[in-house]
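> Just a sequence and a predicted model for now, questions to come.
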Amino acid sequence: MSAPVSTAQPDAVRRKVEAWLAEDDPAEAIALTARPEWPVGPLLTVAGTAVRVVPCPTPIAARAALHDRAEGERLVLLTELTDSELGDGLLAHLSRQTVRKIDPWDLVRQLFGGVSALDPTLVRLGRWVANALTDFAPPTGWPPPPGVLLTRDHALRSLAAELLDLPPAELDDSGLVQWSTHAHRQLRFTTVPDAVAEGITDYLTSTAGPAATPIMASVRAGHGVDAIPLGLLAGLLWANGSETAVEVAAAIGRTRMEPRFGGLRLSPTQAQALHQAAEAWIYRTVDSGPHGQAEAMRMLRQAEAIAAEIGTTDLLGSSAVLPTGFGYRLRAFADAVRLAVPTSGSALPAAVARAQSALAAVEAHRAADTRRVETARMAVRLLRWLHTVDGPAPATLQDAVHRQVRQDGWVDRARLDIFAGDPDLPVAEAYRLLHEAVDARRSRHDQQFATLLARETAANAEPGALLLVEDVLDRVVQPILDHGRRVLLLILDGMGVAAATELAESVTSSGAWVELTPAGGPRTGVLAALPTVTEVSRCSLLSGRITTGGQRAELTAFAKRWPTGRLLHKKAIRAAAGTALDPEVLAALDDRATPVVAAVINTIDDALDRGDPGSTVWGRDTVTAVGDLLASAADRMVVLVSDHGHVVDRGPESVVLPSAGSENRWRTGSGPAGAGEIAVSGGRVALGGGSVVLPWREEVRYGPRKAGYHGGAAPAEAVIPLLVLTTNDDQAVPGWAGGPVASPDWWREPLPEVVAAPSDSASPARNRHRSPVEPQVESLFDLDPAPAPAAAAPAPHPTLPDLVPALLASPRYAERRNPRTPLADERVAALLGILLAGGDRATLDTLAARAGVPAHRITGTITALRRLLQVEGYPVITVDPDGRTVHLNRALLVEQFELEP
């Protein structure tokens, strides 16, 4: 008797029978070398033929099986007997008169469409491959290879795809990570023999990369559905920690995580590959939509749960995707803010730079809370403002108004976010310290403003260049009408400068509306009537003189001035279901015989009573009437103004002072002004007999608590924003032009000094291409326009990088200049200088402000610069997908224009 042989596998027997029947062999039985045992039912149906499998340990058993064979039935005899042991009498009834062996590779050839040859490297892998290809073959067989040779890759890829229930094209690291999220698809792989599992893992590692090893190990250990969470942690536990304590904690975590990989000790290469694949899955899934975001968050939470189980929560701070990591980064940012807040000893500017770096880490976190990130950005802006020199007190009330419009209103906008705070107490404490420092400076400014307000109100002098609320119709609206343009006047009750900065950004962000300013200079503001309440200031605005009254008085005054105009209050704007605006409003806007349509929008003022004006972002989404009216404004110029601003409730910081009346932010002048108050009297004080006491400190109130207040002398209440918008020619109205970037320098990212444009001697060949200086036009204000700020034109600088003059003097640059619409060399030099000084990047706002380009023209200017410098399709200048940040490829600039580095 021969040596013991293996048990025949049912699939192998079936495949052998299929091949036997295909031979048209008339024999009634086939004998196969195998142990005489059969684990399943004896009857098979193969190609429509009934086949009985009979274990035959002895010749007598074989003879009995042949004797008992039913009519039309074929037999498979499983035996360890040799031909001689069976004898010629039995062999005569068998296929080929011999006991045939089950050659697994013959079956493999058959299963792959009868290929004629096998890849030797496939055969050398061992018998496990042939057995697996036989045992796990799909009912329709394996896909035939493209040629006559069955290659190792084709066979193993087909086997892996079948065992993992994955298309062959998805057998890469991303496909395996996605596969790990489906528990039911992993079950088959967990039941295969160890040799098959190890062989498939080795193959996947060779094709999909080192991430395959830990993924498949986690599946075999019963933790496959946690492959992504484990991968997210792997990047933290296998990182190169510079601190001993961190490395010790990571080593402990690695040991505790090994059982989840079946005892496999991951190499750093495997761990980092798994980490990268897991993070890539998170990014793809988050970007796929709400369902994907929920699924990604589930994986992130599971990773944090595992971290807690293995005691490595403290390491999550370095993660760029785990939610806890965002919290750690935000706390690190708060520590940097705390150190950067100026104290009596004053913090170093380097501390602000560290806070800026910490903010970048917060912004880079993929699980960042957008609201909390925006608050952190505001904190850095306030730090930069605190580290600017606080100049001397304004000399005139107009100077104080302009400081509120151009500087302090932006501070107020950021300060509101800081005041709203953060739910994490350590972060909240840092914001509290920052808010106190900002408040200290702002209080000085508020007192300076109130002092000037009281002095000039008492003087009853002519306003000169200062624009008063009662003069807006005469000095802003009427000149536009005189030039033949119709006007849409939007009066946003209660809108201060801070809210106006948000609304202006929202309205102009799409490019459909262009903001105009006097002579193309910085924004100006309007001084409200006193006290700064609606019945005084709005009625004075619409009447053209200091007066008081409600809606009836406003309608009467407006109709007297423009009999064919239309003034709309809240009820007149509202429409029936399904219509954003009343049809009569739409008709008035479209009517050329209606020179002025004015609309009072109460959204912000209403929020002071029963909303949350401090944390609301005032834009077209929150003040919907503005968006609706602008969409229907036809070709009208839009003047957007308010009647007064507001201050928000300070909660426990509020100071409630006694008053004989019930007004929140003003009282009659019967008693002397106390701390935080100022007495104001004069012709512009419409209540209290011309004499009132107004608080200038924002914390002070007299009446009942609300969400916000107005009536006082703080510039946040008394300075009215003014925005003039057009949809077409920004030079259509004399005295107005496209304005520069409105935000102050500290609002944008800090950059080193910008280099100067080349002097005449630096580039004599380019002088003829310079654009002529545009003449100043007559102001619509009937007053001397305020000078433009330094940011409105390129400032002189002592040196220029050698790269820029070399570019301007290069022959290729001269060839690419468009002679019909050239981009001035001074502008090219300024823009490139800004980018070079900023590490080859800058935002559009920064480029516009520092290069002296009007805000609405910067996008077109950058497009022209890109075309100028793009040689043979290679982009020297690129813009981020967010449309805000511009990048310079310095190396490509040098190469394309053949410049000396």
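That came in fine, so what should we check first?

> drop to CA atoms for contacts and neighbour counts, all remaining ones
Fine.

> number of nearby residues for residue 494?
Residues contacting residue 494 under the criterion other C-alpha atoms under 10 Å number 31.

> I meant residue 561, not that one.
Applying the criterion other C-alpha under 10 Å, we find 13 residues in the vicinity of residue 561.

> Kindly report the same for residue 75.
Residue 75: 25 neighbours (other C-alpha under 10 Å).

> try this one side by side with the last:
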Amino acid sequence: MSISRVAVRPAAVRRKVEAWLAEQDDAEAIVLLARPEWTDDAVLTIGNTRVRVVPCPTPIAARAALADRAAHEKLVLLTDLTDTELGDGLLAHVSLQTGRSVDPWDLVGQAFGGQVRPDSTLVRTGRWVADALTELAPAEGWPPPAGTILTRDYALRHLAGAVLALDPDELDGAGLLQWSTDAPTQMRFAELPVAWAEGIAALLVEVAGPIAVPVLAAVRAGHGTDAIPLGLLAGVLWPRSPGTAPEVEIAVARTRLEPRFGGTRLTDHQATLFVEAAEAWIYRALDGDDAVRHDAHRMLRRAEDLAAEIDVTELLVASTLLPAGFTQRMRAFGAAVRLALPGPTAVPPARDLIERAQERLAEVEAHRSADRSRVETARMAVRLLRWLAISEGRGPATMLAAVQRQIRDDGWVDRARLDVFAGDVDPHVAQSYRALHAAVDARRSRHDREFAEQLHDMTSAEREPGALLRVEDVLDRVVRPILDNGRRSLLLLLDGMSAAAGIEIADSLGRSGAWTELTPDGGPRTAVLAALPTVTVVNRCSLFSGRLTVGDRAAELKAFTVQFPDSVLLHKSDLRTPAGLAVDPEVAAAINDPAVPLVAAVINTIDDALDRSDPGTIEWSTDTVNGLRDLLAVAQDRVVVLVSDHGHVVDRGSEAVLLSSDSSENRWRPATDAPRDGELLFTGGRVALGDGRVILPWREELRYGPRKAGYHGGASPAEVVIPLLVFAAQDEHAVPGWAGAPVSSPDWWREPIRQPASEETAVSPPVEVGVASRPARRPRPPAQDEGLFDLPSPTSVASPVSAALLPPVASSAPAEPTSALVDALLASPVYADRRDARAPIPDERVAALLCTLVAGNGRAALETLATRAGVPVHRMPGMFAALRRLLQVEGYPVLSLDPDGRTAKLDIPLMIEQFGLEPM
């Protein structure tokens, strides 16, 4: 009597036949005990052998199959008959003269190399595993395990890996998401028998974790290729920070998303892991090659499309990754900027409104898909808001004070408003920037008028300059003392460099780490006053002549040679190089020649941009000023002086005003009639053209000649004030009377406004940078006197750690409870022990640094720390490293640096624990 047997799968038959043929049995046929059903191809080709599969429900069918066998074929007889029913006569023609059972686990062992047996856990998983492992086995078989036991984990990992086209060791969240991008493999999974698919899914949840649930649910629902976009969208609907959107709105949105997962409701834990894995995939892809980055951007766009399909686009503001989230954050920032602007009465904006704009900026900065240039413009906008928050007092009382305001404060305003003037692509943000620019422009216009009035009075009265440095004084009062001190110098005249451009160039030079900026007595930056009108033919010739004069290149060269006969002056044509050379050999030879004390060079990049480019959108640096980086590279043993002959203003676009003039000059005209609004009549010995009488505009938007990208010649501080920058290669005492420069940026440039204001100003009183009437600022340094540039002898150079650079303890004393916490640390035994052994930093400087960090909730920019501690900016990296060693008890990271390389982070609770302090 036949026995009820299961149907055999084609792969199982193939495996049994492969094993049979490997035995090199001469029999013509093999009997496999299975249900006599066969729907696959009747003939199998295994190696060079044709094997015909014949279902045999009766002995007669089996005998007929043997009788009809072709000479070149072997037979597989599928039957559920017993050996007795088949009979000895028939069995005499089959392998081993008996029927062979088709044990699925034997076939599994065979697929894994034949020398292994499955453990009981694998067998209990179910027959589906054996069938799947047999049917899906590679042609060469599965990789055999290390021992003779086939474990459940080993077998199922290889099975799932084959189905998902993944390495068995990559069955994690990242691997699953990578699989979800491959539509063909998803289709293969969807076509598996239900038991197989469910079993593999259960394994994936085991090994990959809860993230497998949403991924597989999306695949089953037919949305598998949207798994990554769905994960990104889940980041909005399962926000990490509570309260980012109304709970009802979130709940409705999740319900709309459920059909994408086939009705599966994700738990918070599953959604969180799903979000993290999807974002991690995007981050990796964005760091990949072009094709992978293209896939990442496609996923981001698809996530936004899905948000639109379920009507949750407005919630994308919570996304730190989706571009639409960045757009919405930028709009929220723009709205905050508009709210923070001063009112029509020019009352400074409220601090809390500026603080709100700062918070919106932080959200913009945190977005991973942020457009870096737009973020930088947003930073500039917030800086301008902080500048507008400073109450204005009376204008500068002297020309020196007006110049100082431009170089130390308003030049930074000009730097920021260039970006804001360039605007933003989003019309909502652009309108806010336009309003901000108008508010800044109104105040800057008042400053420009005050500057021009001081310049007018000084020029017409022929007033002596005193401590004020004029363009014709640069060689005699700055360069010659350097040479007299035995140092060689490289003077680079960057034609057209304004205060704003000088800020950018100095920053790029400082970031290189190769150069140390020097300032008089280590104080604030200083500047040079141009002659009038502020055109090249007047000021460049005056600078190289050492006296007020007018002339061309030939006159410059002649006058320079008379003063410095052993030195070299290079113009544009002298700096052109042959192919393959960054610096002309003759120029390099002159710079390297010890017998040439001074090499001067004129670089016209900025001035040329006023004609042919757009200086308002160029960030000036050692990379964008032609030849600057290369000249500096071969001048490491020279003191470098960067100066200009005049600054410039940029074209104001639709705001520009064209006035009639008797001349074709852009920013000055002969005094043939009375000055109009925005103009002043200048007379005197410092007016080198127009027979000593010219009319100059102080309003930046005025011009007389043809339209260009920028202009110079007028009386605005952006044109008249020339930055003076001095650098030496890692030597802050290269120039007598000069020392390492402090942080050059004003407080409003670096430091966010915090509430309450009283605590902030008490904890970290800022340094005076220009306008004497600003509240809550340190007293102005002593006024510059006649001897500022009368450099002392080398013996008067300050020591590397000058006591004059240390801030008074009283000026750093913060308000409670900040000072109490820092005082307790300084008095602690742990600090005393570490200070004696490892800390070369004076206690008052440690206090200044820690008070600043504690007041900022554990965060402060390195530039701010340098300012608070009275440390030259180039010393701050070493100071930070010393403070970190001092605070890191037992190696714990109490003090660290942000990835941006510019922000220090103090772990206040860890500091309290490590030094045994009481929380304040």
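Ah, there it is. This one's a predicted model, so the numbers in the text were calculated from it and none came from an experiment.

> And the strands in the stretch 451-600 of the first structure?
Taking DSSP state E, counting those that start in this stretch as the criterion, the stretch 451-600 of the first structure carries its strands at 467-468, 487-492, 514-518, 525-527, 566-568, 596-601.

> ok, and for whichever strand or helix holds residue 449 of the first structure, which residues are buried?
For residue 449 of the first structure, the host element (DSSP states H and E) is helix 425-459. For helix 425-459 of the first structure, burial by neighbour count (16 or more other C-alpha atoms under 10 Å) applies to 426-435, 437-439, 442-443, 445-458.

> What residues in the second structure pair up with that helix?
Using TM-score structural alignment, helix 425-459 of the first structure corresponds to residues 427-461 of the second structure.

> ranges for the helices of the stretch 251-400 of the second structure?
Remark: helices assigned in the stretch 251-400 of the second structure by DSSP state H, counting those that start in this stretch are 268-286, 290-309, 323-340, 351-366, 372-388, 399-405.

> closest to residue 621 of the second structure out of those helices?
Closest approach to residue 621 of the second structure among those (C-alpha to C-alpha): helix 372-388, 16.0 Å.

> which residues of the first structure does that closest one align to?
Taking TM-score structural alignment as the measure, the first structure aligns residues 370-386 with helix 372-388 of the second structure.

> Against the second structure, what's the mean shift for the matching stretch, could you check?
In the superposition with the second structure, the average deviation recorded for stretch 370-386 of the first structure is 0.5 Å (mean C-alpha distance after the TM-score superposition for the first structure).

> outside of that stretch, which residues touch it?
337, 340-342, 352, 355-356, 359, 362-363, 411, 414-415, 417-418, 421-422, 431, 434, 437-438, 746-748 (C-alpha atoms under 8 Å, 6 or more residues apart in numbering).

> Buried residues, that stretch. List them.
For stretch 370-386 of the first structure, the neighbour count (16+ other C-alpha under 10 Å) marks 372-373, 375-386 as buried.

> ok, now stretch 693-704 of the first structure?
By neighbour count on 16+ other C-alpha under 10 Å, the buried set for stretch 693-704 of the first structure is 693-703.

> now, which of those residues sits nearest residue 469 of the first structure?
residue 694 (18.4 Å).

> how close does the residue most central in space within the second structure sit to residue 364 of the second structure?
Central residue of the second structure (C-alpha atoms, centre = their mean): residue 372, 6.8 Å from the mean position. According to C-alpha to C-alpha, to the nearest Å, residue 372 of the second structure and residue 364 of the second structure sit 10 Å apart.

> try residue 307 of the second structure
Separation of residue 307 of the second structure from residue 364 of the second structure (C-alpha to C-alpha) stands at 20 Å.
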